[in-house]
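Peer 1: missing the sequence, but the structure's below:
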């Protein structure tokens, strides 16, 4: 009579017993089950570990007494070793000893059989039950240690794996890397398309990450739209290759049934033991590097360094000093002219904010604006910024007959209704014409915030403001942006001007942009002209507006008045 396993599937079964006769007996009973199961044999604990490490074993039958130890030694070691699949464990002994049985079950055995009493039926039932219990236990452990949405490990399991990885690195004198990343502008995706699409994007990103790393590496959903990668035995060179892969796949949008979702990743990387001496300090170091990457404009990665640590201390100091700087009028404006390239006459002025710091001197917005989190400080800063600009426009309107527009830069954090409402109120209270103000927004932030930004930009346009894309050509140049957004013009990035005298490709690109803007009825400003040789090449091209140190450096308000009077 033959007995089939109740789950009717072939299993990989390992028999560990130093008795050849007992192994033969078990082997014969299992083969009678006729379900295609594959068998391995081992005579002691050491050999069994070798088999387990090189094969996907489903069920382990292990004798209690072995030449190099007892079964509980192996079972306890298996309990402390993370597994990717269930392992049913059946303990075997020649003694019907309840104390031994209890110790084996506590060590992880799912079933217990006494030699000499093993029948076909008992063995079949033990194998079936042990594997089912292992499956259930594995499922429970998986749910406890993994994120329910993405299937990646959660914080608890990541912390456990990281501490074990550091212990291995110490023993083996190797290094490991932590990459902390988050999805740029993920909140806008949720707000615009809904949480279902947001969840789909997170799962899509996890699949892409998985395809870019080794099977032995760990992906953790650290929280919300943040992920951590744990990469063992990894050099900086190899880590950079992975970072480049992660950055490259995010250049392709996620296509859902109804939308194309643009996204990017900001990433910070730190290494053990060169950057940190513990699991917590390693994650903190990666977090500092991530902050720096986001500060650089998102869609970047950054490696931790001691200089970064010192820079972070300085940043905390500046944040603490920021409220007092607002109250003490430490911020002031400079204005750089935008000129007619043929006549070199002023056409507009770009407002540039500076923080006059008592120790550090003049600090540019690139340094301090990213330190301000969304909230009261951001609002207070822009209230002061807009007020000062409007006061300058009012003053110049009284003194000069012709009004020159002022162009202002809005950072990503300021693309929200609260800040825009401040601008509109300030212009109305000053009795100014909104057309006297241009709003500059970088191409990069537009690309990642299109649905969110579109609503804000339409509101600005409806109020009479002109919208300019800044740094055009170096982010994610898109004809879709030019066609969808309510734009008045673009500013071509200085990158194309730096070597314009000799770079024929850059000359061709600028000419193409000139033609494109003419056809779309968009104003074109070419910025970054600093030398006469650049000017000589550009002045013969068919466009009107230019900006750069060749024409004028940023000027104080009093200098602006002086030159306008001349």
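Peer 2: Here it is on my side, so go on. Since the model is a prediction, treat every value here as computed from it, not as a measurement. Residues are numbered from 1 along each chain as shown.
Peer 1: switch to C-alpha atoms for all contacts and neighbour counts from now on
Peer 2: Fine.
Peer 1: without its sequence neighbours, what residue ends up closest to residue 158?
Peer 2: residue 220 (6.3 Å; Cα to Cα, 6 or more residues apart in numbering).
Peer 1: helix, strand or coil for the one you found?
Peer 2: Secondary structure, DSSP: H, G, I helix; E, B strand; the rest coil: residue 220 is strand.
Peer 1: residues near it, how many?
Peer 2: 25 (other Cα atoms under 10 Å).
Peer 1: hang on, it packs against residue 159?
Peer 2: No. Under the criterion of Cα atoms under 8 Å, residue 220 is not in contact with residue 159, lying 9.7 Å apart.
Peer 1: what's the nearest residue to residue 553 if we skip its chain neighbours?
Peer 2: Per Cα to Cα, 6+ apart, closest to residue 553 is residue 336, 6.0 Å.
Peer 1: would you confirm that residue 348 belongs to a strand?
Peer 2: Yes. Looking at residue 348 with three-state DSSP, it is inside a strand.
Peer 1: that one: how many residues sit nearby?
Peer 2: 22.
Peer 1: ok, back up a step: show me what contacts the residue nearest to residue 553?
Peer 2: Residue 336 sits next to 349-352, 547, 552-555 when contact means Cα atoms under 8 Å, 6 or more residues apart in numbering.
Peer 1: tell me the gap between the helix or strand encompassing residue 27 and the middle of its chain.
Peer 2: Element membership for residue 27, per DSSP states H and E: helix 20-31. For helix 20-31, the separation from the chain centroid amounts to 54 Å (computed by Cα atoms, centre = their mean, to the nearest Å).
Peer 1: got another, please set it beside the one above:
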């Protein structure tokens, strides 16, 4: 041993080699630690024997924690078992292995690890260790995933996408682009978007397009383009600039969608909002707009405008008899017939079931008369539909702007009023609005408003007219007749207010009041000792259609303790026209309760035996229009006799209405009529007066 403590002699050479090895090892470790990639070395059994500083930084584990451990320490729930198995198989064979594997740091955060593992053998070829190099490629994979996602979105987007260079030439398009435009990708790459121009936009449009794109960085809006096959279509287009870090434009990106379906839907909505779906004519909303425009133009030019209101006469009979499909086809056919009568500036609109309105700019009364005559002629021409020959007639009302009215709403109302005047004049004609109609409209409005509070104010009352034996004049029954005494308007007849009550929905309340009051009075007379008299009460067509009518009558009969046999319900044959089957069922319910049915106004119009069978009436009332014409030698005498004979054959009781003279009474007796009512026997009177009449000594005609 020398003084330094090292072996002397030959040992000096050993120490020199030992020190050199130590220096090399330190140099080797320093070199490995300087590498930015993680390095680990394992023995042949894959136990870690060395990790460098980069590996420690990458994993978060210290070298002491890693030495002696397995690489499985870095694996976790997201690590691919398949990749691990492939790695082990390669290392077992002594082969190099390379892969990307999801590993986990000490704190549990995952990272993508790019592995390169190489086996190391000794001089004798025996496997001694493995050297692994790895690096974190998470950021690279995220970037690649984002690029892959962007590529998939680009290709799979339902919206067409296109990228253009600074010169505006296409550099990329997606599948939706080729589907919408019809161009294949290779046909548009390198081409300018002008390839798609429709020709519907002028140069100023494209100038403003590019100006906004450059100043704001984007443009968005509706544009029309052309497909490869030449068809023009609307699209919603968004174009934006792609800029680099310095803010310089690098590319343009466009996205668009074909909005043809949306435009069609918008058009359908517009048509539904402004056009009648059945006939295709303008509806009430569009009519109002066009009429307002026509009136404005007329004011500027000092012209007139005619507004015509056309309603088909008895159109409901077509629907009820042949069905609504036939009625609809009839309306379509008539709309087509009327169109040729009009000029381009005229408007024909359908505003209701069988109601049409025409607006004729620049048309005065003479011009309207000419058009009305043409409409009357063409509408009345027979039509062949579903094997039926149909003929309908129109009633037309005409109002002139500004002669009759200064605004559309008033003009419309006046034409409507004139149309109703045409119907009252016999239908199949036309009528011009007059000032007299305005006064009538004002009264109608006032009466309708007053009617709403008539019962509340106790203005309604029942008068009773006696029905007497034609042979000896004694009272056999009474008819309850509704009267209205308004505080300001005075007595208002039922012919005026009953139709208003029906149209305004008040008839149900009034009808219930009439039945209740009549039966209450009948009970009062019975309680006062009068002999039972049949009480006749009129029903309206609206009441006959009410589902609860029979229940209401039964309730009131029970409340007032009146035998159903002493209540007679008067109906007119026209009531059954709207719903013959429903009317028959309603009448059958009433008859089943024990009530008597009277067919009123017989002989005033068309009557068929089917109606007599439908009503199953026990009483036939001869209309006053026939009775008033009875005279010695008059032809009406035979008509009345025939009606009485018909009633007798059908076992029906006859009552003649409107008997005013002894001569009429005698002729009715000769014809075999059993009962009569009219001024000859007594006018309609308050209950107290009728009671006095019944109690009086005189049982014959009065006056």
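Peer 2: Ah, there it is. Computed from a predicted model, the values in this text were never measured in an experiment.
Peer 1: residue 690 of structure 2 and residue 477 of structure 2, how far apart?
Peer 2: 11 Å (Cα to Cα, to the nearest Å).
Peer 1: spit out the residues that contact the two alike.
Peer 2: Counting by Cα under 8 Å, 6+ apart, the residues touching both residue 690 of structure 2 and residue 477 are residue 466.
Peer 1: helices of the stretch 351-500 of structure 2, start to end?
Peer 2: 365-380, 408-424, 435-451, 494-503 (DSSP state H, counting those that start in this stretch).
Peer 1: aligned partner of the residue nearest to residue 553 of structure 1 in structure 2?
Peer 2: Aligned counterpart of residue 336 of structure 1 in structure 2: residue 465 (TM-score structural alignment).
Peer 1: so stretch 12-20 of structure 1 corresponds to what in structure 2?
Peer 2: By TM-score structural alignment, stretch 12-20 of structure 1 lines up with nothing in structure 2.
Peer 1: end-to-end on that stretch?
Peer 2: From its first residue to its last, stretch 12-20 of structure 1 covers 19 Å (Cα to Cα).
Peer 1: ditto for stretch 323-340 of structure 1
Peer 2: Span of stretch 323-340 of structure 1 from end to end, Cα to Cα: 39 Å.
Peer 1: nearest to residue 79 of structure 1, of the contacts of residue 336 of structure 1?
Peer 2: Closest approach between the contacts of residue 336 of structure 1 and residue 79 of structure 1, by Cα to Cα: residue 352, at 62.0 Å.
Peer 1: so the equivalent of residue 576 of structure 2 over in structure 1: helix, strand or coil?
Peer 2: The alignment partner of residue 576 of structure 2 in structure 1, by TM-score structural alignment, is residue 446. Three-state call for residue 446 of structure 1 (three-state DSSP): helix.
Peer 1: how close does residue 446 of structure 1 get to residue 218 of structure 1?
Peer 2: 33 Å.
Peer 1: can you check residue 540 of structure 1 too?
Peer 2: 57 Å.
Peer 1: neighbour count for those two, which is higher?
Peer 2: Ranked by neighbour count (other Cα under 10 Å), residue 540 of structure 1 and residue 218 place residue 218 first, with 20 against 10.
Peer 1: list the contacts of the spatially closest residue to that one that is not a sequence neighbour.
Peer 2: Nearest non-adjacent residue to residue 218 of structure 1, counting by Cα to Cα, 6+ apart: residue 230, 5.0 Å away. Counting by Cα under 8 Å, 6+ apart, residue 230 of structure 1 touches 162, 176-179, 217-219.
Peer 1: show me what residue 659 of structure 2 aligns to in structure 1.
Peer 2: So, by TM-score structural alignment, residue 659 of structure 2 is matched to residue 529.
Peer 1: what is the neighbour count of the nearest residue to its match once chain neighbours are set aside?
Peer 2: With sequence-adjacent residues excluded and distances taken as Cα to Cα, 6+ apart, residue 529 of structure 1 is closest to residue 548, at 4.4 Å. With neighbours defined by other Cα under 10 Å, the count for residue 548 of structure 1 comes to 20.
Peer 1: in which helix or strand would I find the nearest residue to residue 43 of structure 2 once chain neighbours are set aside?
Peer 2: Nearest non-adjacent residue to residue 43 of structure 2, counting by Cα to Cα, 6+ apart: residue 129, 4.2 Å away. Using DSSP H and E, residue 129 of structure 2 sits within strand 127-136.
Peer 1: now stretch 529-549 of structure 1: buried residues?
Peer 2: 529-530, 534-535, 538-539, 543-548 (16 or more other Cα atoms under 10 Å).
Peer 1: ok, the equivalent of residue 551 of structure 2 over in structure 1 - contacts?
Peer 2: Using TM-score structural alignment, the partner of residue 551 of structure 2 in structure 1 is residue 421. Applying Cα under 8 Å, 6+ apart to residue 421 of structure 1 gives no contacts.
Peer 1: could you check how far residue 421 of structure 1 is from residue 114 of structure 1?
Peer 2: 80 Å.
Peer 1: any idea what the residue nearest to residue 43 of structure 2 aligns with in structure 1?
Peer 2: Here residue 129 of structure 2 stays unmatched in structure 1, going by TM-score structural alignment.
Peer 1: residue 129 of structure 2 - how many residues pack around it?
Peer 2: If we define neighbours as other Cα under 10 Å, then residue 129 of structure 2 has 20 of them.
Peer 1: need the residue closest to the centroid of structure 2.
Peer 2: residue 272 (8.8 Å; Cα atoms, centre = their mean).
Peer 1: so what touches the helix or strand where that one lies?
Peer 2: Taking DSSP H and E as the criterion, residue 272 of structure 2 maps to helix 260-274. Identification of contacts with helix 260-274 of structure 2 by Cα under 8 Å, 6+ apart yields 233-235, 277, 282-286.
Peer 1: now render those residues as CSV, adding secondary structure.
Peer 2: Below are the contacts of helix 260-274 of structure 2 laid out as CSV (three-state DSSP):
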residue, secondary structure
233, strand
234, strand
235, strand
277, coil
282, strand
283, coil
284, helix
285, helix
286, helix
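Peer 1: pick out the most distant pair among the residues you listed.
Peer 2: 235 and 284 (32.7 Å).
Peer 1: any idea what residue 348 of structure 1 aligns with in structure 2?
Peer 2: Per TM-score structural alignment, residue 348 of structure 1 is aligned with residue 477.
Peer 1: from residue 468 of structure 2, how far out is its match?
Peer 2: Counting by Cα to Cα, the gap from residue 477 of structure 2 to residue 468 of structure 2 is 7 Å.
Peer 1: please apply the same query to residue 664 of structure 2.
Peer 2: 14 Å.
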